[in-house]
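S.K.: okay, predicted coordinates and the sequence, questions at the end:
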Amino acid sequence: MSRGGPRAHRGRSPRRRRVDAARRAAFDALRAVTAHDGYANLVGPALFAERRLDDRDAAFATELLHGTCRHLGTYDRIIEAAGGRSLSSLQAAIVDVLRLGAHQLLGMRVPSHAAVAATVDLAGAAVGEHTTGLANAITRRIDAHDLDGWLTILSSGLDSRDRLALRTHHPRWIVDALADVLPAEELEAALAANNERPVTALAIRPGLATAAELVGAGATAHPDVPTAAMVTGHPGRFAAVREGRAGVQDPGSQRVALRLAEIEATDGPWLDLCAGPGGKAALLAGLAIDQGTWLLASELQPHRAVLVGQAVRAYAGRHAPLVIAADGTRPAWPDSTFARVMADVPCTGLGALRRRPEARWRRTPDDLDTLVPLQRRLLDSAINAARPGGIVSYVTCSPHRRETVEIVDAVLADRDDVERIGPDVQLWPHRDGTDAMFQALLRRR
C-alpha cells in the first residue's frame, strides 16, 4: 500500500470530488457506529464485503475504522482544541470526517498532505461542499502536533489518573474500575492491552472437529486451551468453519466453558442460560454429548437465538442441543433440572474492549445501575435451575468489581443452598492473552 493510502484521487474539481472507496466505506461504517449504535466489528466487515473492497483497501478501511473508534474520546478532545469550539457546535457527520482525519494524521502512516487532502475531499463528497473550508482548517491545525505532542498539551493541569486515562485512550471511570482490582504496577499494561487487536482464535465443536485438523489446515495450536487454534486471515478459509464444525471464539470464553465441563457434578442435562450469540453453547453442546447428555441453550432475544441455532447447527442425533428464546429471569423449565448451568450474563463488556473498540466511549457508570440487578436475578435463576449437586458457572466479560465478586458475594449472603467452589478466576489480556473474563463456580447443596 502506498503511504498515501489506497487509490488517492487528486486534482479533482472541488464540486466533483471523488473519495477512494476505502475511506468512504470507513466513513459510512463510522456513521453507523456513532449515529446508529452499530458495532465496528460487525458493521465494518459486512459493509466492506458489500462494497467489494479488495484485501488492501479492506485492511486500510478496517484500521481506519477501528483505530478511530478506539481513540475516539482522545480525538474528540484534540478536535475541540484544534478547532477552538465544542463538538456540539459542529454537524455530527463532519465530526466523524475529522475523527477519521485525526487518525490518519496521528495514528497511521499517512503523509500529512494526503491525509489533509483526503479529509477535505471526504467532507465535500459525504457532507457538503460548505464544510470543506472548516475541514481543511481544523485538519491542518491537528497536523501541527503529533499524538504525543497533543497528549502533552491536553495533559496540562490533570491529575495522574486523568493523565493515564488520556494517554491510554480510556474514560476515567474505566481506569478507576481497573485500578480497583489490579496491582498498581499492572494498571498501565492492562489499559495498553485494550488497545492491541487480538489474534483471531477458533474453537472446535467437540466430536465434530479437532484442533489438530485446524493446525493441519494452517492454524497454530493454542499453548493452553486444547479446543483452540490461532489463525490469521479470514476464518472462512477453514472447511471446519464453513461447515459449522468450528467457530471464532476467544480462548478466554473457551477456558470458562471447559472449566464448567471438567469439574465433578451430578448427572443430567446442561443449561446455557444466556446463550447468544452461541459460541459457548456450541462448545458446551459437544462437551455435553461427550458425557452422554444434552444442552438446552436459552436466549432472550429471538434474533440472537437464531445465531445460537446457527452456531450449533452441525450437531445432530439423540443428544443434539435444543435452542429456545426465553427469559432467564422467568424460566421456561422447572427448578432443579440441570446438572451444569452456564450463566454468562449481560454486562458492560469492559473485558472485550480489544475487539469492541467503541464500547469504552459508549458505556457509562450508570449502565451498572441497570445491569447489576439483572445479573443478580440471573444468577439466582441459574442456581434455582441446578439440581442438588449441580454446578453453576457465573461468568461476565468484565473485570468490574460490581459485576463480578460483589454479585456472587451478595447472592451467597442471601442463600444457604449454594457454596463457592475454589477460587474465582479473572483472566486478563495483558496476563493471559484473552478477554478479561471472570468466572465463579458454585455448587447447589
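M.R.: Arrived safely. Computed from a prediction, not measured in an experiment: that's the story for all the values here.

S.K.: can we go C-alpha only for contacts and neighbour counts from here?
M.R.: Will do.

S.K.: ranges for the strands of the stretch 51-200 of the chain?
M.R.: 200-204 (DSSP state E, counting those that start in this stretch).

S.K.: pull the longest helix from the chain.
M.R.: helix 366-385 (DSSP state H).

S.K.: which elements pack onto the next helix-or-strand element following it?
M.R.: Under the assignment DSSP states H and E, the closest C-terminal helix or strand after helix 366-385 is strand 386-396. Packing partners of strand 386-396 (3 or more CA pairs under 8 Å, 6 or more residues apart in numbering; DSSP states H and E): helix 251-262, strand 338-344, helix 366-385, strand 438-444.

S.K.: packing partners for the helix or strand in which Ala46 is found?
M.R.: Counting by DSSP H and E, the element that carries Ala46 is helix 40-50. Contacts defined by 3+ CA pairs under 8 Å, 6+ apart place helix 40-50 against helix 21-36, helix 55-70.

S.K.: report the distance from it to the chain centre.
M.R.: The chain centroid and the centroid of helix 40-50 are separated by 14 Å under CA atoms, centre = their mean, to the nearest Å.

S.K.: quick check: angle from it to helix 21-36?
M.R.: 140 degrees (axes from the mean of the first three to the mean of the last three CA atoms, to 10 degrees).

S.K.: neighbouring contacts of helix 40-50?
M.R.: With CA atoms under 8 Å, 6 or more residues apart in numbering as the test, helix 40-50 has contacts from 25-26, 29-30, 32-33, 58, 61-62, 65-66, 69, 355-358.

S.K.: okay, pairing it with this:
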Amino acid sequence: MGPGPTQVTSFRSQEQSTLSEQSRSPYRRQRRGPGPARGGGGGAGAAAERGAPRDPARRVAYDVLRAVDQRDAYANLLLPSLLNERGISGRDAALATELTYGTLRLQGTYDAVMETCVDRTLASVDAEVLPLLRLGAHQLLSTKIPPHAAVSATVDLARRVVGQHRARFANAILRKVSARDLDAWIGVVAPDRAVDPSGYLSVVHSHPRWIVKELARALGERSRTGLVETERLLAAHNERPKVTLVAKPGRATVEDLVAAGAEPTPYSPFGARLPEGDPAAIREVRQGRAAVQDEASQLVALALTRVEVPGGDGLWLDMCAGPGGKAGLLASLAGRGDARLVASEVQPARAGLVAGAVRRAPRDAGRAVAADGTRPAWRPGTFDRVLVDVPCTGLGALRRRPEARWRRTEGSAAELAPLQRDLLRNAVESVRPGGVVAYVTCSPHLDETDAVVRGVLADRGDLTLLRAADLLDEVPGLAAGEEGRYVQFWPHRHGTDAMFLALLRRG
C-alpha cells in the first residue's frame, strides 16, 4: 500500500504556534506605565469604540487572559494572532508576552494572595475584573515595574474595559497587594512546609494541589522526603522554554539550523534550540524542511524506528497524528529507507495539518488520512510499526501551555483512560506479529501511563514489554516503571516536555 497524494495545507502546529511566547525574553526592565486616565466611565463596549488602546501591551495581555479564562482559548495560539492583528511588536510585544505567560504561570500564587485582600471569595469577583487583578498582581510581585506604575497602568486599563466603578475596586485590591513583596506574601499565605509540603509547593510554585501530588507520585517521592525533586520539576514548569526545532532528515540538517543561529540539542540528532528570535524567520522552517518540535517528541519517534523488526519493515502507522509533528519526522525517517508512513487523524482539519507536515518527505513516503483510531479503517496486522500518541491531560507540557494546569481536574486522567486503553488495544491489533507499538503520552500521570499499559498487557498474552530506555541510551535518567522498562522524560532533568514512552512487541 503506497502513499497517495497529500493535499497541500498551510502547516502551523500547536507546538509551532508557541513561538511568540517562547522566542522572546521576559520583560524585566523598569518601565513607567501611563498615568491615570482623565475622566472615567464606560465599559468594554465603550472602550472598543474609542479605537486603539493607549496601552496596547496590557490590553492584549488582558484580552488573552480573559479569553483563556472565559472561552477556554489557548494562549499560545491567541497571543501571536492578536499581536499580529494589532500590529504590536518590539518592546510592547515583549511586555505583552511577559504579562500574559507570567500571569498564567503564577496565577495560583496570585490568587492565594488576593484571597486575603478581597473581603469576599475570589470566585465571586466579576469575570471581567479577575484577569485585571491577576495582571496587576504579576506586575507588582514578579517584575521590576515600579509599584505605582503597575497600579496606575492596570487601573487605567480597568477604567477602559470595565468602567470607573469596578476600576476603583481593582485599585483598592492592588494597593493591598503592593503592601508586601512576593516572599513576604508567601510567608503569609503558604501552608507550613513541614506540616503540608504539597500545599506549600502548590502555593509557592502555582500548581493545583492534586497536580503536585500526582507529579510526586510519578517521581516516586513521598511527602516525608520534603518532595525535593518534585519542587525542581514545578520550578521548571514556570521557566520559559526555548524553542526547539527539528531538521527533517533528507530535507534539512542540524548544520542548516545552526547556520541560522540555533544550537544543537544535547540528545536528538535532528534537534536544535533557538536561543531567541522567531522560528518563522528561518528559511528551513518557512519551507517546511524543519519545524518546531520538542526534543522528547523527536526522541520517542526515533526510538520506535530503532527497534529491530524481524521479517521486513515496510509500512508504518502514526495512529493519532494531529497536528503532525511526529508524523513529519517519521515520514522523513521512513523515506530514508524502504518504508512508508500512514498518518491517521480523526479530525479532518487536523488531518489537513498532518498532510502539510508529511508533504515532500523523501521518496514521497508519507500519506495523511482522516480516520478514527477507535474504529480502524485498515485491516488488523497491516503495519510493521505503530505510534499511538494518545489524547491526554497534557501535564507534561505545562511549560508551554501553563493554562492547562487550571483546566484539568483530579478526575481528568480517569476520564481519558478508557479512550487511551481503547486506542492502545487497536494499535496492537493494527501491528503484525513481530511488529512493535510505541505508546506515547505527553503526561507523566501514572493513570495515563503505567496503568494503561498494564491494563492492555493483562488482557493479552502475546505482548512483550521492551526496555525502551535501551533504545535511547544516549539520554541519562530515562528509565521508569518496574524494571525500568518505560521511558519518562522530565523538564528538570532533560530540558524537555515530560513525554512517556512504552514499547510493546506483538508475538
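M.R.: Yep, that arrived. What you see is a predicted model; the values in this text were computed from it and never measured.

S.K.: present the helices and strands packed on helix 40-50 of structure 1 as CSV; the columns should include distance to Gly286 of structure 1.
M.R.: Output for these, formatted as CSV (distance: least, CA to CA, whole Å):
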stretch, distance to Gly286 of structure 1
helix 21-36, 35
helix 55-70, 34
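
S.K.: which among the ones you listed is found nearest to Val323 of structure 1?
M.R.: helix 21-36 (29.4 Å; CA to CA).

S.K.: coming back round to it: which residue numbers in structure 2 go with the longest helix of structure 1?
M.R.: Taken onto structure 2 by TM-score structural alignment, helix 366-385 of structure 1 occupies residues 411-430 there.

S.K.: what about the matching stretch, distance to the chain center?
M.R.: Distance, stretch centre to chain centre, for stretch 411-430 of structure 2: 21 Å (CA atoms, centre = their mean).

S.K.: okay, the nearest residue to Pro6 of structure 1 once chain neighbours are set aside and Arg3 of structure 1: tell me how far apart.
M.R.: Distances taken as CA to CA, 6 or more residues apart in numbering put Asp57 closest to Pro6 of structure 1, at 6.0 Å, once the chain neighbours are dropped. Distance, Asp57 of structure 1 to Arg3 of structure 1, using CA to CA, to the nearest Å: 13 Å.

S.K.: report the contact partners of Ala73 of structure 2.
M.R.: Counting by CA under 8 Å, 6+ apart, Ala73 of structure 2 has contacts Val64, Ala67.

S.K.: mind doing that once more with 6 Å?
M.R.: Ala67 (CA atoms under 6 Å, 6 or more residues apart in numbering).

S.K.: what helix or strand does the equivalent of it over in structure 1 sit in?
M.R.: Matched by TM-score structural alignment, Ala73 of structure 2 corresponds to Gly38 in structure 1. Gly38 of structure 1 is part of no helix or strand, with elements assigned from DSSP H and E.

S.K.: the more surrounded of Asp57 and Arg3 of structure 1?
M.R.: Asp57 (20 against 11; other CA atoms under 10 Å).

S.K.: alignment lookup: that one to structure 2.
M.R.: With TM-score structural alignment as the criterion, Asp57 of structure 1 matches Asp92.

S.K.: how close does its match get to Arg401 of structure 2?
M.R.: In this view, Asp92 of structure 2 and Arg401 of structure 2 are 22 Å apart by CA to CA.

S.K.: repeat that for Val254 of structure 2.
M.R.: From Val254 of structure 2 to Arg401 of structure 2 the distance is 26 Å (CA to CA).

S.K.: compare these two (neighbour count), which wins?
M.R.: Comparing Val254 of structure 2 with Arg401 by other CA under 10 Å, the one with more neighbours is Val254, at 24 against 21.

S.K.: give me the aligned partner of the more buried one over in structure 1.
M.R.: Matched by TM-score structural alignment, Val254 of structure 2 corresponds to Ala211 in structure 1.

S.K.: for that match, give me its contacts.
M.R.: Going by CA under 6 Å, 6+ apart, Ala211 of structure 1 touches Thr227.

S.K.: swap in 10 Å and give it another go.
M.R.: 202-205, 217, 219-222, 225-230, 246 (CA atoms under 10 Å, 6 or more residues apart in numbering).

S.K.: from Lys280 of structure 1, how far out is it?
M.R.: As for Ala211 of structure 1, its distance to Lys280 of structure 1 is 16 Å (criterion: CA to CA).

S.K.: cool, Ala81 of structure 1 as well?
M.R.: Distance of Ala81 of structure 1 to Lys280 of structure 1, given as CA to CA: 45 Å.

S.K.: settle it for me: which of these two has more neighbours?
M.R.: Lys280 (27 against 17).

S.K.: I appreciate the help and will end here.
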